[in-house]
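Trainee: here are the coordinates; sequence isn't available:
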């Protein structure tokens, strides 16, 4: 699983924190913080610990040229978090910047297998390298990082909101957050004291839609119909579909979006529902999940983390699209099947809403 998503303590603490206001004003304190590196590169962060501020400070390192991110948006973010008190990197979208945990405290992340979640990726995890003396290594090359999705509500960590809401896509923003604007009393799980300053560095990569506008969608003859209840996809109706689908991978766009195009290496936020061709009920879906991810992770297209029919069928699809995928067994689970619902040789059908691509 992706590092931020798999770090359950950090992911949980991005929501439901204490409420104190931050601003851009100068703050007294001790220690120092130096940050360099433009948006899209691996940052260099030098913390002269112990580093503290009395009031939250916001600094724009790179100002992007994209749209302004509004409150309640869902944003793709590369997030770096460090404890100002000791300079330790708590978590990072750039794995090489994370301070390694002592061997005795490490606990492996569990990633769902394909048999447990038929379309769930088996995401790879990069190794960590040392970051000593509160300084992260510099890198000149471009680096994608491992983005996560954050919905920017009043319940989100205030420092995250300060870094993102009102700023433009393509920006790199640093926030030195006093305790109540960061994790407050909840920081103990991360080794952050209830009076420690927390440093957030955030690259704002883009935003995702809440849902697809399907008002103009029409189902082609012979295809299953998407069933919805209260605006949410609940299944596929095969009553008017052909009894046997055409051979090979079939892709039809019920709605064509105008956003960025998904291609190999793209990170994709999506909602999906899967049903065996002709079956009465779905075998998997994430329309009822909290986030438009797969097992907590964004889909990285074209890397073999999902069945071949997804990697091939979603290639070239633009954000804002709804597509139907009909995937033959040879591009899905072949002559082995998966779990109790997908038998050997089954053709799979998915409705997929592509909400965002970076």
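Mentor: Arrived safely. Computed from a predicted structure; not experimentally measured.

Trainee: please count neighbours and contacts with C-alpha atoms only from this point.
Mentor: OK.

Trainee: now do the contacts for the spatially most central residue of the chain.
Mentor: Nearest to the geometric centre of the chain sits residue 148, at 3.1 Å (C-alpha atoms, centre = their mean). Going by C-alpha atoms under 8 Å, 6 or more residues apart in numbering, residue 148 touches 2, 4-5, 76-79, 297-298.

Trainee: all helices of this structure, in order?
Mentor: With helices called from DSSP state H, the chain shows them at 3-6, 8-13, 158-164, 308-313.

Trainee: which stretches of the stretch 51-200 of the chain form strands?
Mentor: For the stretch 51-200 of the chain, applying DSSP state E, counting those that start in this stretch gives strands covering 57-62, 74-83, 89-92, 148-151, 172-177, 198-208.

Trainee: for the ones you listed, give me CSV that also has distance to residue 46.
Mentor: Shown next, in CSV, are the strands of the stretch 51-200 of the chain (distance: least, C-alpha to C-alpha, whole Å):
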stretch, distance to residue 46
strand 57-62, 14
strand 74-83, 10
strand 89-92, 11
strand 148-151, 24
strand 172-177, 12
strand 198-208, 11
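
Trainee: any idea how far residue 217 is from residue 149?
Mentor: 27 Å (C-alpha to C-alpha, to the nearest Å).

Trainee: comparing those two, which shows the higher neighbour count?
Mentor: For residue 217 versus residue 149, neighbours defined as other C-alpha atoms under 10 Å are more numerous around residue 149 (22 against 12).

Trainee: for that one, which non-adjacent residue is closest in space?
Mentor: residue 76 (4.8 Å; C-alpha to C-alpha, 6 or more residues apart in numbering).

Trainee: if we can go back for a sec, gap between the residue nearest to the centre of the chain and residue 4?
Mentor: Using C-alpha to C-alpha, we find residue 148 at a distance of 7 Å from residue 4.

Trainee: how about residue 289?
Mentor: From residue 289 across to residue 4, the span is 18 Å (C-alpha to C-alpha).

Trainee: looking at the two, which is more packed in?
Mentor: Neighbour totals were compared for residue 289 and residue 4, and residue 4 leads with 23 against 12 (other C-alpha under 10 Å).

Trainee: residues in contact with that one?
Mentor: Residue 4 is in contact with 10-11, 91-93, 146-148, counting by C-alpha under 8 Å, 6+ apart.

Trainee: do the same with residue 83
Mentor: Neighbours of residue 83 in contact, by C-alpha under 8 Å, 6+ apart: 89-90, 192, 196-199.

Trainee: let's see that with 10 Å instead.
Mentor: Residue 83 sits next to 47, 49-52, 89-91, 134, 176-177, 187, 190-193, 196-200 when contact means C-alpha atoms under 10 Å, 6 or more residues apart in numbering.

Trainee: next up, a second structure to put side by side with the first:
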């Protein structure tokens, strides 16, 4: 049985948003657009390079408070949680393993499905439960997207791991979650390679799956081009789903303007087909299979048109995206 872990580095965002994954780094412009293909503002880019603040270390009282929490119930079902005392409060993020699990080992970069039950520390009341909605949460196991106390547990852990996690959620308030890893899948496209058509940029993948491109001479296609590069074995994406993707975007000349890979955090596109993304994404991703990697060549009328976007995407730009479809629900 593993003991409560302490944070090695800073918590990169507030975990009290009632999700085990920290705030996804949205690639939105200064105007507040939800479009994941909009480059980050200069202020946001500058802030991302700042050294993280040192994370607070749990005290002996924090660890004791978590140890006093009782979790009952069989693995695979929603647990019953009894707080040792109310109000339950901790001064720093702290976690401990309840069950090691017996499934596949989890590696850095894996995408895992997990159920979670969140409890309000003030009075022990339930805040949310994915068991009740029958929809596990999907997170990428990465130090860039998770609190270190969670990567301490998950990296090298196994499918079936059940753990309890507590975090301050406000002044003199804390929240607590019990979570269980249900399954895992690669945090990148995984399937059968597809030979692309001639005349398109050539895609090369780094060891972690991050793409780069080699441009081609000549004018870009006038119409939206949707070229699968890897065909996954999952179900086809349907309109209205939330699609979790990794992506990189370039101008036709090969100038990169954005990449979720550099943030180590996939992007969730809600209501695909009519989502708050450019038309090239809404039209190009519906019908593609989960697990696939797709090359999109987006003409101006399916992208940012005559206005462009900020200083990074000029007017009338043709855009190139490589999109890994990790999950859809």
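Mentor: Sure, I can see it. Predicted, not measured: the structure shown is a model, and the values here were computed from it.

Trainee: TM-score of the superposition?
Mentor: The TM-score (TM-score structural alignment, normalised by the length of the second structure) is 0.59; 267 aligned residues with a C-alpha RMSD of 5.0 Å.

Trainee: what's the neighbour count on the aligned residue in the first structure for residue 126 of the second structure?
Mentor: Under the alignment (TM-score structural alignment), residue 126 of the second structure pairs with residue 136 in the first structure. Residue 136 of the first structure has 23 neighbours, counted by other C-alpha under 10 Å.

Trainee: that older thread, my read: the residue nearest to residue 149 of the first structure touches residue 267, true?
Mentor: Yes: the pair formed by residue 76 of the first structure and residue 267 meets the contact definition of C-alpha atoms under 10 Å, at 9.1 Å.

Trainee: need the overlap of contacts for the two.
Mentor: 146-148, 298, 356-358.

Trainee: which of those sit farthest apart?
Mentor: Taking C-alpha to C-alpha, the two most distant members of those are 146 and 356; they sit 15.1 Å apart.

Trainee: residue 182 of the first structure: which of the helices of the first structure is closest?
Mentor: The nearest among the helices of the first structure, by C-alpha to C-alpha, is helix 158-164 at 5.7 Å.

Trainee: how big is the offset of that closest one relative to the second structure?
Mentor: Taking mean C-alpha distance after the TM-score superposition for the first structure, the mean distance separating helix 158-164 of the first structure from the aligned residues in the second structure is 7.7 Å.

Trainee: run the chain-centre distance for that helix.
Mentor: From the chain centre to the centre of helix 158-164 of the first structure is a distance of 17 Å (C-alpha atoms, centre = their mean, to the nearest Å).

Trainee: packing partners of it?
Mentor: Packing contacts for helix 158-164 of the first structure, counted by 3 or more C-alpha pairs under 10 Å, 6 or more residues apart in numbering; DSSP states H and E, involve strand 57-62, strand 74-83, strand 148-151, strand 172-177, strand 198-208.

Trainee: go with 7 Å
Mentor: The contact analysis (3 or more C-alpha pairs under 7 Å, 6 or more residues apart in numbering; DSSP states H and E) places helix 158-164 of the first structure against strand 172-177.

Trainee: one step back: between residue 146 and residue 356 of the first structure, which is the more surrounded one?
Mentor: Applying other C-alpha under 10 Å to residue 146 of the first structure and residue 356 shows that residue 356 carries more neighbours, namely 27 against 22.

Trainee: distance of that one relative to residue 174 of the first structure?
Mentor: With C-alpha to C-alpha as the criterion, residue 356 of the first structure and residue 174 of the first structure are 24 Å apart.

Trainee: got it, and residue 337 of the first structure?
Mentor: Residue 337 of the first structure sits at a distance of 48 Å from residue 174 of the first structure (criterion: C-alpha to C-alpha).

Trainee: same check, this time on residue 148 of the first structure
Mentor: As judged by C-alpha to C-alpha, residue 148 of the first structure and residue 174 of the first structure stand 17 Å apart.

Trainee: do residue 8 of the first structure as well
Mentor: From residue 8 of the first structure to residue 174 of the first structure the distance is 23 Å (C-alpha to C-alpha).

Trainee: among the two, which residue is more densely surrounded?
Mentor: A direct count of neighbours by other C-alpha under 10 Å for residue 8 of the first structure and residue 174 places residue 174 higher, at 25 against 12.

Trainee: so that one sits against residue 56, correct?
Mentor: No: taking contacts as C-alpha atoms under 7 Å, residue 174 of the first structure lies outside contact range of residue 56: 10.5 Å.

Trainee: list the contacts of residue 82 of the first structure.
Mentor: By C-alpha atoms under 7 Å, 6 or more residues apart in numbering, the contact set of residue 82 of the first structure is 88-90, 198-200.

Trainee: pull the distance from stretch 310-322 of the first structure to the chain's centre.
Mentor: Worked out by C-alpha atoms, centre = their mean, stretch 310-322 of the first structure lies 17 Å from the chain centre.

Trainee: that one corresponds to what range in the second structure?
Mentor: Using TM-score structural alignment, stretch 310-322 of the first structure lines up with residues 281-293 of the second structure.

Trainee: tell me the buried residues in that stretch?
Mentor: 281-286, 288-293 (16 or more other C-alpha atoms under 10 Å).

Trainee: reformat those residues as TSV; add distance to residue 234 of the second structure.
Mentor: As requested, these are arranged in TSV below (distance: C-alpha to C-alpha, whole Å):
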residue	distance to residue 234 of the second structure
281	19
282	19
283	19
284	17
285	14
286	13
288	9
289	5
290	4
291	6
292	8
293	12
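
Trainee: residues contacting the closest residue to residue 117 of the second structure other than its chain neighbours?
Mentor: Excluding the flanking residues, the one nearest residue 117 of the second structure by C-alpha to C-alpha, 6+ apart is residue 129, at 4.4 Å. Listed by C-alpha under 7 Å, 6+ apart, the contact partners of residue 129 of the second structure are 116-118.

Trainee: what do you get for residue 162 of the second structure?
Mentor: Per C-alpha under 7 Å, 6+ apart, neighbours of residue 162 of the second structure: 97-100, 179-181.

Trainee: export those to CSV and tack on neighbour count and distance to residue 148 of the second structure?
Mentor: What follows is the contacts of residue 162 of the second structure, written out as CSV (neighbours: other C-alpha atoms under 10 Å; distance: C-alpha to C-alpha, whole Å):
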residue, neighbour count, distance to residue 148 of the second structure
97, 22, 14
98, 18, 18
99, 16, 19
100, 18, 18
179, 27, 16
180, 27, 17
181, 25, 17
